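Colleague: Build me a structure from this.
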Amino acid sequence: MKELLRSTDLVRLSFLSALLRDAGVEPLVLDNHMSVLEGSANAIPRRLAVSDEDYAAAKRVLEEAGEPLDEDD
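Modeller: This next block holds a predicted model:
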């Protein structure tokens, strides 16, 4: 799995997940349960990730939509 970005914005994560699914890429939102354990105070960002094989396609889809990625590489 490769992480695309981190966000505390649930609406944005839902939108980006829908964009990826429409493009045939299955995303996974990580740390969902950790945020709930912290009282949903949005202190812990959720991570949007995809399989290693889908990373290039997912990155392209999000860039075309004008969505910035959290890139450390």
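Colleague: Going by C-alpha atoms from here, please, whenever you check contacts or count neighbours.
Modeller: OK.
Colleague: if we look at stretch 41-52, which residues are touching it?
Modeller: 1-8, 13, 17, 25-32, 34-35, 38, 58 (CA atoms under 8 Å, 6 or more residues apart in numbering).
Colleague: In helices, which of the residues you listed appear?
Modeller: Secondary-structure check on these using DSSP state H: residues within helices are 13, 17, 32, 34, 35, 58.
Colleague: Need the three-state assignment for the one residue sitting closest to the centre of the chain.
Modeller: Here the mean C-alpha position of the chain is nearest to the C-alpha of residue 48 (CA atoms, centre = their mean), at a distance of 2.1 Å. In the three-state summary, residue 48 is assigned as strand, counting by DSSP: H, G, I helix; E, B strand; the rest coil.
Colleague: one more to line up against the first:
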Amino acid sequence: MIELVRTNDPVVISFIEALLRDAGIEFFVADQNMSVVEGSLGVLPRRVLVSSDTVDRAKRLLADAGIAGEIRNG
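Modeller: Down below sits the predicted model:
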């Protein structure tokens, strides 16, 4: 899986999840449960991962939604 986005913003994560789900793109949000370790401070970023065969489509989807700035480079 390829890291598409890394952010501390739960609203951005939720928006991306909705976009990907509606587009039928499978994804995984890593580090969701790290709040137990960090004490619910929101310090540790969550990562949205997609498969390598859907990463280009997912990037276009986020760009079309106006959040291309959230996409990880690399």
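Colleague: returning to that earlier point: can you tell me which of the ones in helices among the contacts of stretch 41-52 of the first structure has the most neighbours?
Modeller: Going through those with other CA atoms under 10 Å as the criterion, the one with the most neighbours is residue 58, at 26 neighbours.
Colleague: show me what contacts that residue?
Modeller: Listed by CA under 8 Å, 6+ apart, the contact set of residue 58 of the first structure reads 20, 25, 50.
Colleague: Quick check: the gap between it and residue 42 of the first structure.
Modeller: Residue 58 of the first structure sits 25 Å away from residue 42 of the first structure, taking CA to CA, to the nearest Å as the criterion.
Colleague: cool, and residue 48 of the first structure?
Modeller: Taken as CA to CA, the spacing of residue 48 of the first structure relative to residue 42 of the first structure amounts to 15 Å.
Colleague: Same check on residue 21 of the first structure?
Modeller: Computed as CA to CA, the residue 21 of the first structure to residue 42 of the first structure distance reads 25 Å.
Colleague: swap in residue 36 of the first structure?
Modeller: Between residue 36 of the first structure and residue 42 of the first structure the computed distance is 9 Å (CA to CA).
Colleague: And the strands in the first structure?
Modeller: For the first structure, the strands identified by DSSP state E occupy 2-7, 28-30, 46-50, in order along the chain.
Colleague: Can you tell me which of those strands is most buried?
Modeller: Each of the strands of the first structure was scored by mean neighbour count; the highest is strand 46-50, a mean of 21, by mean count of other CA atoms under 10 Å.
Colleague: ok, the counterpart of residue 13 of the first structure in the second structure - contacts?
Modeller: Under the alignment defined by TM-score structural alignment, residue 13 of the first structure corresponds to residue 13 in the second structure. Listed by CA under 8 Å, 6+ apart, the contact partners of residue 13 of the second structure are 7, 46, 48.
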